[in-house]
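**Student:** Just a sequence and a predicted model for now, questions to come.
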Amino acid sequence: MSNVNTQLFYAKHDIITKEMEFVANSEELDVNLIKNEIKKGRLIIPANINHKNLNPIGIGIATKTKINANIGSSSIENCIENEVIKTQTSIKYGADTIMDLSTGGNLDEIRKAVIANSCVPIGTVPMYQILHDLKDDILNLSVDKMLSTLEKQAKQGVSYFTIHCGFLLSHMPLIAKRKMGIVSRGGSLMASWMMHHHKENPFYSAFDEILDICRSYDVSLSLGDSLRPGCLADASDDAQFNELKVLGELAKRAYDKDVQVMIEGPGHIPLNQIERNVEIQKELCNEAPFYVLGPLVTDIGAGYDHISSAIGACVAAWKGVAMLCYVTPKEHLGLPNANDVREGIIAYKIAAHAADIARGRINARVRDDAMSDARYAFRWEEQFSLALDSDRAREYHDESLPQDVFKGAEFCSMCGPKFCSYKISQNIFKEYKGA
């Protein structure tokens, strides 16, 4: 293992790093605020020392809401080039981090290619590689195999691991009461291992060794929610909150060893329960950054779960969640392609941005105000550039008015030249100015 100090170590010793300065400049915040938030455990900068082309980002309540894009191969589709395209698409449309959740093909080479083509932090769920290397026989999992996989990925430049370490053997009876049991892949694998061996979760038992690896490369931990609810009926139950309590205890242990940590959250949650979930997480986890999947606020949005989840994500971020894990239209249905990645990212960029405005983030509304000015003045090219998805805005405008002359027109195809409210308003003000 290498000998390195982490961003948390430096913050505790009141040392400002170049990563802290980069984040402060990009967020338009004082660097001492960034340092102090890291020092409190309320902000992390996932920045593995081996990810050489990384542009650091801050994840925490003091910074803008971040979004993560999940990509990855499967046993059915495992082309390295496709994962590179998904990586490039994620960055183009604004993902702040990318998780490589590959489960099929040459996982080491896929991960290597993803990291090489990414300027944003890359996260993984090491359990997927462990299972792959064990030829899908989770019962043969050993602590040595687990730790060697983590260190291999750390050496490659992975900036954060999702590990399912808070799911304990004592939680198993709580799951029996659920409609959908365990929906986390990592959680279900741990359940199989624990029930077969009648032993405690090895990620929990070997947590100190995991922290040693993370500290050696400044890998952050995303403490995974194995027992997140997979449907509204299971939301906010004893299984979910008992695991969350354990995650809070583990977060404190990580903090004591100078390892940066964030907490993963649900899942499927009714809209009216989201704020309570955020408050409970803050209380149990010492306000460590909260990173949630959605949450989806309905179970019947198949094909449109990027929308049903973005609704929940916006509320969650408004109430204090630091990072949102996107959901694509393919959620529950299949492996997303590059276009699905685009759709999921834009839905979540909208949710994150709306939440930042609601939370009064510094300069959060500047772009919106510029868009309003451009719309009222019919500056079409400026409108395209200000849109979260510039390509889509241009595509839709040009479906009916593709000629260049219409880029200077004072109307669009919805109202036409005679019924544009902007133009009518301008004419009224011009005619009756001073009246």
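**Tutor:** Nice, thanks for sending it over.

**Student:** going forward, measure contacts and count neighbours with C-alpha atoms only.
**Tutor:** OK.

**Student:** So which residues of the stretch 301-435 of the chain form strands?
**Tutor:** Counting by DSSP state E, counting those that start in this stretch, the stretch 301-435 of the chain has strands at residues 323-325.

**Student:** how about the helices in it?
**Tutor:** 305-318, 338-358, 366-376, 380-386, 390-398, 421-431 (DSSP state H, counting those that start in this stretch).

**Student:** most tightly surrounded among those?
**Tutor:** helix 305-318 (a mean of 26; mean count of other C-alpha atoms under 10 Å).

**Student:** got the contact list for it?
**Tutor:** The contact list for helix 305-318 (C-alpha atoms under 8 Å, 6 or more residues apart in numbering) reads 65, 269, 271, 274-275, 278, 292-298, 301, 323-324, 326-331, 343-344, 347-348, 351-352, 354-356, 358-359.

**Student:** what's the neighbour count on the closest residue to residue 75 other than its chain neighbours?
**Tutor:** Leaving aside its sequence neighbours, residue 75 sits nearest to residue 104 (C-alpha to C-alpha, 6 or more residues apart in numbering; 4.1 Å). When neighbours are counted by other C-alpha atoms under 10 Å, residue 104 registers 18.

**Student:** try it against this one:
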Amino acid sequence: MTQMLAARAGEITPAMRRVAEKEKVSPEFIRAGVAAGTIVIPANINHKSLDPVGYGRGLKTKVNANIGTSTSFPDIEKELDKLKVVLEAGADAVMDLSTGGDIDRGRRRIIAESTITVGTVPIYQAFLENREKRGNMIEMSADDLFEVIERHCADGVDFITVHCGVTLEVLKRLKGQGRITDIVSRGGSFLTGWMLHHGKENPLYEQYDRLLDICLKYDVTLSLGDGLRPGCLADATDRSQIQELIILGELVDRARAKGVQAMVEGPGHVPLDQIAANIQIQKTICKGAPFYVLGPLVTDIAPGYDHITAAIGGTVAAAAGADFLCYVTPSEHLGLPTLEDVREGIMASRLAAHAADIVKGVPGAMEWDREMAKARKALDWQKQINLALDPQRAAKIRRERNPEDHEACTMCGDFCAMRIVAQYLGKEPEFC
């Protein structure tokens, strides 16, 4: 019994109740959204440490952080250190994108130690294992791919990114389109190479019912990946991207018909003035399925600052209806992120998510800002720190740059506007 099938049967599961409690909405609101497919609760039956989270219409915008080994840095212990940062920084989900070392062992440890939603991209491991076994990734069979998918699901992964919409028809449009960056998705590129080499259709599309059966078995949520997401502004919103999205919309229908939860992934690099249109198109074609976006990044020229680029686009996307933001770190396009990069990426995306939630009217969003405003007026520094998105950083700056027990901050000193106006209005703040 998946969350969706239970919701359709009128049942409010413990996971639905927990999500309702977190979101400050009624359990019936959550149940109805899950039944309709406009809310998903990724909650694999084998992820025992999970504190479930909801993603979708009427809920807070959520943030995902990516971690994982590479062939250059295969040490899982370093990625587990990043997981601790992910949890401390307040992300709602973590994706293990490992491509180096003992991938099975690393994934199982991440699932065991994570109280938040865990996602993976199984095709990475499927291709890498075939390179080890046969000396060539391209010789992977459909059975090889589905065996790895089931292994991830059996281990307790809550959602899997699967590039089911990268079809021969879409690749034909890509060739005719003439992109600058072609395909920047790793999963999309692996499948494209396989399809062109074998002259066969994408097995994830051709055997989609087989994929759904695995998801039903473990209650795994499908994250329908955007293999044709634009890798630069010039490639945004082209025919191949939209053609893939049309196919994903049809696959959302098929997942819902079976009782499998599904969300849809989106771009990518998108000019600011195209973001809202991209969200509207997706929500229409995919009938309100939760939308999970990477960024979007609103310029291509900011290596080292792409967490800011993504936060700008993420705010616009979430305000327009996106439900789930995948973080981007300062090291995007440059290298594997450090612990500090992970933290900065999460905070930038959380800031974008909250700014959008104010626009959406999400319960509690505007109230948080109102409380901060009151604390600032009262010069209540401890409350300001407690209310800060990142209390740790706020406290550090306050401590290092202001004399002890100094009433105002050193930016204004004796000329604190709050203090001056309060004196004339007879509302002298009480220093705390």
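**Tutor:** Noted; the coordinates are in hand. For clarity, every value in this text was computed on a predicted model and none was experimentally measured.

**Student:** Can you classify the residue nearest to residue 75 of the first structure by secondary structure?
**Tutor:** What DSSP: H, G, I helix; E, B strand; the rest coil gives for residue 104 of the first structure is coil.

**Student:** which residues sit in contact with the residue nearest the centre of the first structure?
**Tutor:** The residue lying closest to the centre of the first structure (C-alpha atoms, centre = their mean) is residue 68, at 2.7 Å. Neighbouring residues of residue 68 of the first structure by C-alpha under 8 Å, 6+ apart: 95-99, 323-326.

**Student:** sorry, back to before: and the residue nearest to residue 75 of the first structure, what's its match in the second structure?
**Tutor:** Applying TM-score structural alignment, one finds that residue 104 of the first structure aligns to residue 100 in the second structure.

**Student:** so how far is residue 94 of the second structure from that match?
**Tutor:** Applying C-alpha to C-alpha, to the nearest Å, the value for residue 100 of the second structure to residue 94 of the second structure is 18 Å.

**Student:** again, but for residue 417 of the second structure
**Tutor:** On the measure of C-alpha to C-alpha, residue 417 of the second structure and residue 94 of the second structure end up 42 Å apart.

**Student:** quick one on the thing from earlier: what helix or strand does the residue mapped onto the residue nearest to the centre of the first structure from the second structure sit in?
**Tutor:** In the second structure, residue 68 of the first structure lines up with residue 64, judged by TM-score structural alignment. In the assignment (DSSP states H and E), residue 64 of the second structure maps to strand 62-67.

**Student:** and after that strand, which helix or strand comes next?
**Tutor:** helix 76-88.

**Student:** and that next one, how far from the first structure on average?
**Tutor:** Average distance, helix 76-88 of the second structure versus aligned residues of the first structure after superposition (mean C-alpha distance after the TM-score superposition for the first structure): 1.1 Å.

**Student:** what range in the first structure matches that helix?
**Tutor:** Helix 76-88 of the second structure maps onto residues 80-92 of the first structure, going by TM-score structural alignment.

**Student:** in that stretch, what counts as buried?
**Tutor:** Residues of stretch 80-92 of the first structure classed as buried by neighbour count (16 or more other C-alpha atoms under 10 Å): 80, 82-91.

**Student:** what's next to stretch 160-177 of the second structure, contact-wise?
**Tutor:** Under the contact criterion C-alpha under 8 Å, 6+ apart, stretch 160-177 of the second structure has outside partners 119-123, 182, 187-188, 191-192, 195, 200-202, 204-205, 208, 220-228, 238-240, 243-245, 247-248.

**Student:** Next, count neighbours for residue 145 of the second structure.
**Tutor:** 20.

**Student:** swap in residue 79 of the first structure?
**Tutor:** Neighbours of residue 79 of the first structure (other C-alpha under 10 Å): 15.

**Student:** Enumerate every residue touching it.
**Tutor:** 73, 105.
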